[in-house]
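Q: Structural data only, the sequence is not supplied:
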């Protein structure tokens, strides 16, 4: 017995009886009605998979217009239901009209039992496939919403930030490539997400890729995907980030940390708007909104021969510079208040407040780690607080804007390592590959150490 629900509508009670006897042993539920006027008040019509609908209900009438009328009424009430028309007066033009009105098939009376069962079973399979497709679309829509959800917000009303957000609004509606630059911790990814949120692609996915964390050997697989057996661990076909972001936005963070070889591969994909999976020779077209970000000086890197000029032109149609926190006036206190509320709620300390002396300390600090440093500072202060007021002593800020003092010298191995990394990055204008070569470590190791220090 198939898991199908059938409704038969015919004014001939002999037909209803014959179909009920034939179908009841094949399908889970079979119901019949002899008067089509019952359709309007029929309960749970949408629960049925198939309706077998007669074309003529009045004596001496064989135009099929009655059946077409009730077909339209059924589709109004239950648009997803599959309707098979039945008539003793077959005509090609009538069948065509029924199909145009939304019927999925046409049966002539008297019917052949085997053909009738085959038609109904095919309709059941089609109905099942349509349900599965609808469920998949709903799951995909829900997944996109989850992927696009972001609990961070762009907080502040300073002139510097307002100018950036005004530019974002102008650019967002277009599909031009955007390059976002700024110091570490300024919120470049938030700006990228805002571009996506305000764009025509807002209902599609936003895929972010940290280019600095991808090993060069895995670059193509991660971005372009691979086929089963393309390399040792390729146990199945896998789509890359470009394919995953199709119809949506692709955010490539730390774009300045790519080697010249990987830059060439990325340039080809951006220019052609096609990718080829590792292990395949088939080109796959991709439709993405490309947003890139870096804290490096790409113009200087082009001059030094370590970043491709043609790639810079491709990703830099619009340039957005995110201002450091020290240039955002009183946004510091607005952000501090935002994170205070967030973390007092998280850690169960709702009565905490910041006194004026502590506010002055926050305003006078240069925040080399920008918004990320302020966030971590506020969280630490809330966790360690013992009273109801946060005082200047509750905020542990570096005496020299977050850097280790050269005069006093590093006190720990971590301090020494941090100082050496900072100097190497400064010397090479933020280029990870050049700094890693100077320090005698791999670019991946350097990146991991920087991530550790940022926490």
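A: Yes, it's here. Source: prediction; values computed, not measured.
Q: contacts and neighbour counts: CA atoms only from here.
A: Noted.
Q: Could you measure from the nearest residue to residue 396 once chain neighbours are set aside over to residue 371?
A: Counting by CA to CA, 6 or more residues apart in numbering, residue 396 lies nearest to residue 377, which is 7.3 Å off, once chain neighbours are set aside. Residue 377 sits 10 Å away from residue 371 when distances are taken as CA to CA, to the nearest Å.
Q: How about residue 329?
A: As judged by CA to CA, residue 329 and residue 371 stand 13 Å apart.
Q: related to what we said a few turns ago, looking at residue 377 and residue 371, which is more packed in?
A: Ranked by neighbour count (other CA atoms under 10 Å), residue 377 and residue 371 place residue 371 first, with 22 against 18.
Q: so who does the more buried one touch?
A: When contacts are counted by CA atoms under 8 Å, 6 or more residues apart in numbering, residue 371 is found next to 185, 186, 187, 325, 335.
Q: Which parts of the stretch 351-455 of the chain are helices?
A: Here the stretch 351-455 of the chain has its helices, by DSSP state H, counting those that start in this stretch, at 356-364, 370-384, 413-427, 432-439, 443-454.
Q: okay, now the one to match up with it:
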């Protein structure tokens, strides 16, 4: 077996150091072991490492993990592209969340299994500087992708972060569920940015916007002359994502008749461009998302069970904002800063009563609605201080019709709901079609029918 790369192991336990040296001797050309973390800077003066393995606690009686995170940040100061694996005997959710948010490539709980530890180490080596015996100027900065990580500190968010930390290092297919506007694509991108495929493409496909006639061409590509508008050879989304991650959003909108074609590509890991007979192998990590009840759709015969089971090796559910209200303030602060910068209105103050109002609202549009509300408030405010009056929620506005309708005419009610959806999505018909649960083509037809 060819050995390459350098690893630095820092742990107060002599047994842990000896065990890891034995475990890795066939994989790394240089293994440095150290019990004293204060000597880490001296090791870094000699050069950077492909992998760092760092215990989170060095002093007896301290189990909060602060020491490990402190030394990891010191490593990042010298080596921004560092691949750091933290180890701990205190493997609770809070510790895992803090480690991943701080930039750790992985967190391994003691006592570990050799197989799990070996896999984690070789995985981050591959995603860091694999194939090179010396550090290059193209080292990936692992902290920046994680900086876009999910904002919030509620228990549901902690659970999601923990799930992400476990699944990211694998190539398992992931299904992300949740209502519109909860941030499913953000979760997908965060998983990609923590995975071995971080340096490769992340290709996002809105399945609800692809018509049946163009499905194969969009996903699998086509050869010049394969159909009327095929003026040149064109790769599909599968080929574009080769080596990286393919994200199929709103997978529940895929018509039943087209599902076998997707299933075949996923099972065989190869595609055939329209107009050719050549099988092209593809290496992708599949992440899908939906706001639809796929398991119920399977029972109703509207979605293939074998396709669902192919997609949902791991399922991550993103709860609606109304179920994680502790996240409203940090999200508000993030969006406020974003739009203060965008619209050149720095340092806007916020009346404390604003948060009482935001907490009391049920957020049918979830995080997306909160972002739009903050953007509108920043734009319209003239006083330099955001108050409750800047967040005027229309209690009668919404896609769900509650109580007694004004009339029972189906056509009028359908036209009203379509108008409300288009208004809520600010004229974005793709988004409007998604929250209405119909295809964009169907929405176009209804717009034409009602003269909207």
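A: Sure, I can see it. Bear in mind the structure is a predicted one, so any value in this text is a computation, not a measurement.
Q: just to revisit the earlier point, and which of the contacts of residue 371 of structure 1 is nearest to residue 431 of structure 1?
A: Among the contacts of residue 371 of structure 1, residue 185 lies closest to residue 431 of structure 1 (CA to CA), at 16.7 Å.
Q: Now check structure 1 for the residue matching residue 279 of structure 2.
A: Under the alignment (TM-score structural alignment), residue 279 of structure 2 pairs with residue 283 of structure 1.
Q: picking up where we left off before, may I see the helices of the stretch 351-455 of structure 1 arranged in JSON lines, with distance to residue 170 of structure 1 as well?
A: Shown next, in JSON lines, are the helices of the stretch 351-455 of structure 1 (distance: least, CA to CA, whole Å):
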{"stretch": "helix 356-364", "distance to residue 170 of structure 1": "31"}
{"stretch": "helix 370-384", "distance to residue 170 of structure 1": "24"}
{"stretch": "helix 413-427", "distance to residue 170 of structure 1": "34"}
{"stretch": "helix 432-439", "distance to residue 170 of structure 1": "32"}
{"stretch": "helix 443-454", "distance to residue 170 of structure 1": "32"}
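Q: Out of these, flag the one nearest residue 312 of structure 1.
A: Per CA to CA, nearest to residue 312 of structure 1 of the helices of the stretch 351-455 of structure 1: helix 432-439, 17.3 Å.
Q: Now do that closest one against helix 443-454: the angle between them, please.
A: Computed with axes from the mean of the first three to the mean of the last three CA atoms, to 10 degrees, the direction of helix 432-439 of structure 1 lies at 90 degrees from that of helix 443-454.
Q: What residues of helix 432-439 of structure 1 count as buried?
A: 432, 433, 434, 435, 436 (16 or more other CA atoms under 10 Å).
Q: In structure 2, what residue corresponds to the residue nearest to residue 396 of structure 1?
A: Here residue 377 of structure 1 is matched to residue 373 in structure 2, going by TM-score structural alignment.
Q: can you pull the contacts of the aligned partner of residue 260 of structure 1 in structure 2?
A: Aligned counterpart of residue 260 of structure 1 in structure 2: residue 256 (TM-score structural alignment). Applying CA under 8 Å, 6+ apart, we find residue 256 of structure 2 in contact with 302, 303, 304.
Q: what do you get for residue 448 of structure 2?
A: Residue 448 of structure 2 neighbours (CA under 8 Å, 6+ apart): none.
Q: does it belong to a helix or a strand, and which?
A: Assigned by DSSP states H and E, residue 448 of structure 2 falls within helix 440-450.
Q: May I see the contacts of residue 256 of structure 2 organised as a markdown table, with neighbour count and distance to residue 224 of structure 2 added?
A: Converted to a markdown table, these look like this (neighbours: other CA atoms under 10 Å; distance: CA to CA, whole Å):
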| residue | neighbour count | distance to residue 224 of structure 2 |
| --- | --- | --- |
| 302 | 16 | 34 |
| 303 | 23 | 33 |
| 304 | 19 | 32 |
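Q: Could you measure from the match of residue 260 of structure 1 over to residue 225 of structure 2?
A: Look at residue 256 of structure 2 and residue 225 of structure 2: by CA to CA, they are 28 Å apart.
Q: ok so, going back, would you enumerate the residues in contact with the match of residue 279 of structure 2?
A: By CA under 8 Å, 6+ apart, the neighbours of residue 283 of structure 1 are 274, 275, 276, 277.
Q: Now, these that are in strands?
A: Applying DSSP state E to the contacts of residue 283 of structure 1, the entries found in strands are 274, 275, 276.
Q: Among these, pick out the one closest to residue 170 of structure 1, please.
A: Set against residue 170 of structure 1, the nearest of those by CA to CA is residue 274 (27.5 Å).
Q: pretty sure residue 312 of structure 1 is touching residue 301, no?
A: No: when contacts are counted by CA atoms under 8 Å, residue 312 of structure 1 is not listed as touching residue 301 (10.1 Å).
Q: What segments of the stretch 151-300 of structure 1 are strands?
A: Assignment of strands within the stretch 151-300 of structure 1 using DSSP state E, counting those that start in this stretch yields the ranges 178-181, 206-210, 249-253, 274-276, 283-285, 289-294.
Q: nearest to residue 389 of structure 1, of those?
A: Smallest distance to residue 389 of structure 1 across the strands of the stretch 151-300 of structure 1 (CA to CA): 36.8 Å, for strand 178-181.
Q: which residues of structure 2 does that closest one align to?
A: Under TM-score structural alignment, the match for strand 178-181 of structure 1 is residues 174-177.
Q: From the opening residue of stretch 252-271 of structure 2 to its closing one, how far?
A: 21 Å.
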